[in-house]
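*Asks:* sequence plus the predicted model coming up.
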Amino acid sequence: MSGFTFGLAILGALVLAAVVGWNAWSTRRLAPRQAALAERVEPGEAAAPAPEPLEPVFDDREEAPLSLPVPVPERKPGLDALIDAIAPIAIDAPVPGEAALAALPGTRRAGSKPFAIEGLNEATQQWETPQAGQRYTAFQAGVQLANRTGALNEIEFSEFVVKAQAFADAVNGAPEFPEMRHEVARARELDQFAGGHDAQLGFTLRARQAAWSPGYLHQHAARFGFVTGAIPGRMVLPAVQAGHPPLLVLAFDSQAAMAEDPEQTAIREATLSLDVPQVPRHEQPFARMRDAAMGLSASLDGVITDDNGREIRPEALDVVGADLELLYDTLESRDLAAGSPQARRLFG
């Protein structure tokens, strides 16, 4: 072999090695980032909390001693004249709870609106959902005036009347129904108010370069208190009060979460959302949302964008926070404070 041919062979080998090396580097650079082995998050588990990269937002409860009592589930809210059309049902003699339960309709809705029957407990003198072993001296039937499906209409009100009358007949009661046109008008006004003050905020976290694996995303989100939700591809920041909706939701591609080998799937974006009327103001949900968005975007090498892919700067987040304070004030002036039982029902 001549020296010239030998030199070409060496040059070709070097070029081939360079190409192979470049392809390997590119593949590794673009592969989904993996969770650290010491902190890898398995499906259904949350990583152990680590120090948060940003200064956390505390409320008064977080200053309490570490031995906090176990949260007690909130009592299910009853009918409320503010958001329900209510029909009192008078009875001549106390009715056992078993009889009341047997008389309840098969469904608890009138159209798309929640329907409920409550009894006045003879012993406690409190309104409650009928229970076996109790006796009731009066009843009331109610239907919600509005929710996110719209206002109560005439057909739904008529269905409410039919169901309430059937229950009253079964317990030998006499119902007194409110005037339909008045209640439908109230429903429309309440729905109009709700439509103008319903805020559901969402930020999108997008990867700048390398995508994320589900475990990598879980690992970083766990540092901000997020835990795996019941739905694949969903993590939540739990509420302090048991039974309440989560403070925040972090969602990503559910197909990636359910993949046969999720760690080899690529996630390029995740959505951080806050349902404003569902979360109490004192929980400082927007401050936590802002800090989580900024912290996650930094640790994941991502960027915060709106639904149209435009980057959201930190100063813009502060403006949103100021606008929310005005919304909170308006809701409270209507006795529909964010996170209250009435607001959670109306905006549900």
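*Replies:* Yes, it's here.
*Asks:* going forward, measure contacts between C-alpha atoms and count neighbours the same way
*Replies:* Noted.
*Asks:* now the helices for the stretch 51-200 of the chain?
*Replies:* 97-103, 154-170, 180-196 (DSSP state H, counting those that start in this stretch).
*Asks:* can I get those helices in TSV with distance to residue 260?
*Replies:* Shown next, in TSV, are these (distance: least, C-alpha to C-alpha, whole Å):
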stretch	distance to residue 260
helix 97-103	47
helix 154-170	46
helix 180-196	42
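*Asks:* mean neighbour count added to those helices, as a markdown table?
*Replies:* Formatted as a markdown table, the helices of the stretch 51-200 of the chain follow (neighbours: other C-alpha atoms under 10 Å):
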| stretch | mean neighbour count |
| --- | --- |
| helix 97-103 | 16 |
| helix 154-170 | 19 |
| helix 180-196 | 16 |
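*Asks:* now the strands for this structure?
*Replies:* 84-96, 109-110, 113-121, 127-128, 135-144, 146-147, 150-151, 173-175, 200-207, 227-228, 234-237, 248-251, 269-275, 302-305 (DSSP state E).
*Asks:* hold the first one in mind and look at this next one:
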Amino acid sequence: MDIFTNMSDLQLSLIIIGAIIIAGVAIFNWIQQQRYQRRVQAAFEYKHDDVLLDADSDDSISERIEPVFNKSSLHESDAYHSHAQDIRKNAPISPTPSTAPSNTATSNSAMPTSVLLDYDNATNYIVNIRSDSPIANTYIAKLLQRKFDFGKTVAWLGQRNSDEPWEEITNEANIESDGYRHIKGCLQLADRAGAISEVNLSKFRDLVEEFASQIQATAECPDIVSTHEKAVTLDKFCVDVDVMIGINIISKDDGAFVGTKIRALAEASGFKLDADGVFKYRDDNNHVLFTLSNYESSPFLPENMRSLNTHGVTFLLDVPRVAHGERIFDQMTHLAKIFSNTLGGIIVDDNRVPLSESGLQRSKQQLIDIQSAMKRNHIHAGSASALRLFV
């Protein structure tokens, strides 16, 4: 039986009116979305330098600054850190520490020719195990099972024969291989949780020596005491440069920004909203360059964006994890100005004081100063080594 034959004229009219309303809302939302996208696309006539392909550009490597502005000198550490969002702890910036370690880590501006270039003695405790015959997979599997027993990241590298390249030993690679004759164990000396303990260094050394004894191989393990001292020094240097740089945009006259408008503008600008409630701007390799978060405490959750109102947003750049940070800062600043103009807000420092162009330039100079310190100590921002240290 046709259901419509049993409906009154009133019911049919209500159904038709409801369908028209739903279609009207959908069309209105589509028009709004297109308007925001056209506005952002027009603003993006500004041309960015390609931070990944511009090989002739300045070779300065980025490091990490916190959201602090209008500070006249990097050495004014108390003022510099007074409004910082420090991931580790508040610590004075020391661009040229005399005790800072020296290593041979490479920049991520070029692909390494060997996995060995991703690991160095200044940021890792590296042991060598050499065998005259291939080491059985079952023995290596036992080593891999202990990767998480020492409080820091452990990587095992293997060489099947002296004339073959090094490779990282994973469970899959171990199963597929015919065994490795030369193995390197790389235990990271520090991360954002601090330096590795002397106890864990000793446990790792004991594991390696016991393993070598079982398979009739030789083991070379550096001194524990001096390595721990190096770890403490490395951690101190990382604390000194482990900062973020940020830009706040707040509403005028105690107004509010609407969540749907923030999301439309962010997505049109290239951000993607992650499950943690933060918009992230990534490069072609899916590396996060900078983020956009709520100036207030509540995150940008997808299900809440329609009803959300906030008095501001914050751009943040995690400097040790981004190569060519000074150019990424320029890109982030450009986007911040677009957001400020489109949302009708103002760019301010952490004291809610309007941030001038000269203030932005001083913040960029602070970034460059810290970049130079990291580069002198051969820990290049955005490199594989930096991504492990600052995690």
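*Replies:* Noted; the coordinates are in hand. All values derive from a computational prediction rather than experimental measurement.
*Asks:* TM value for the aligned chains?
*Replies:* TM-score for the superposed pair, counting by TM-score structural alignment, normalised by the length of structure 1: 0.74. Supporting figures: 299 aligned residues with a C-alpha RMSD of 3.3 Å.
*Asks:* of all the helices of the stretch 51-200 of structure 1, which one is nearest residue 307 of structure 1?
*Replies:* helix 180-196 (20.5 Å; C-alpha to C-alpha).
*Asks:* equivalent range in structure 2 for that closest one?
*Replies:* The aligned range for helix 180-196 of structure 1 in structure 2 is 224-240, by TM-score structural alignment.
*Asks:* tell me roughly how far that stretch lies from structure 1 on average.
*Replies:* Compared with structure 1 after fitting, stretch 224-240 of structure 2 deviates on average by 1.2 Å (mean C-alpha distance after the TM-score superposition for structure 1).
*Asks:* any idea what residue 356 of structure 2 aligns with in structure 1?
*Replies:* Aligned partner of residue 356 of structure 2 by TM-score structural alignment: residue 313.
*Asks:* distance of that match relative to residue 319 of structure 1?
*Replies:* Relative to residue 319 of structure 1, residue 313 of structure 1 is positioned 10 Å away (C-alpha to C-alpha, to the nearest Å).
*Asks:* over to residue 78 of structure 1?
*Replies:* Counting by C-alpha to C-alpha, the gap from residue 78 of structure 1 to residue 319 of structure 1 is 37 Å.
*Asks:* report how many residues lie close to residue 195 of structure 2.
*Replies:* 22 (other C-alpha atoms under 10 Å).
*Asks:* what residue of structure 1 matches up with it?
*Replies:* Under TM-score structural alignment, residue 195 of structure 2 pairs with residue 151 in structure 1.
*Asks:* now do the contacts for that match.
*Replies:* By C-alpha atoms under 8 Å, 6 or more residues apart in numbering, the contact list for residue 151 of structure 1 reads 145, 184, 187, 188, 190, 191.
*Asks:* any chance of these in a markdown table, with distance to residue 22 of structure 1 too?
*Replies:* Listed next are the contacts of residue 151 of structure 1 as a markdown table, based on distance: C-alpha to C-alpha, whole Å:
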| residue | distance to residue 22 of structure 1 |
| --- | --- |
| 145 | 64 |
| 184 | 69 |
| 187 | 65 |
| 188 | 64 |
| 190 | 63 |
| 191 | 60 |
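*Asks:* and of the residues you listed, the nearest to residue 220 of structure 1?
*Replies:* residue 191 (39.5 Å).
*Asks:* tell me how far that closest one lies from residue 59 of structure 1.
*Replies:* Residue 191 of structure 1 is 32 Å from residue 59 of structure 1, by C-alpha to C-alpha.
*Asks:* in space, what's closest to residue 301 of structure 2 - neighbours in sequence excluded?
*Replies:* residue 277 (4.8 Å; C-alpha to C-alpha, 6 or more residues apart in numbering).
*Asks:* what residue of structure 1 matches up with the one you found?
*Replies:* So residue 277 of structure 2 corresponds to residue 233, using TM-score structural alignment.
*Asks:* what residues are up against that match?
*Replies:* 251, 252, 253, 254, 255, 256, 257, 258.
*Asks:* rebuild those as JSON lines, extending it with neighbour count and distance to residue 304 of structure 1.
*Replies:* Converted to JSON lines, the contacts of residue 233 of structure 1 look like this (neighbours: other C-alpha atoms under 10 Å; distance: C-alpha to C-alpha, whole Å):
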{"residue": "251", "neighbour count": "19", "distance to residue 304 of structure 1": "14"}
{"residue": "252", "neighbour count": "21", "distance to residue 304 of structure 1": "14"}
{"residue": "253", "neighbour count": "18", "distance to residue 304 of structure 1": "17"}
{"residue": "254", "neighbour count": "13", "distance to residue 304 of structure 1": "20"}
{"residue": "255", "neighbour count": "12", "distance to residue 304 of structure 1": "23"}
{"residue": "256", "neighbour count": "19", "distance to residue 304 of structure 1": "21"}
{"residue": "257", "neighbour count": "21", "distance to residue 304 of structure 1": "22"}
{"residue": "258", "neighbour count": "14", "distance to residue 304 of structure 1": "25"}
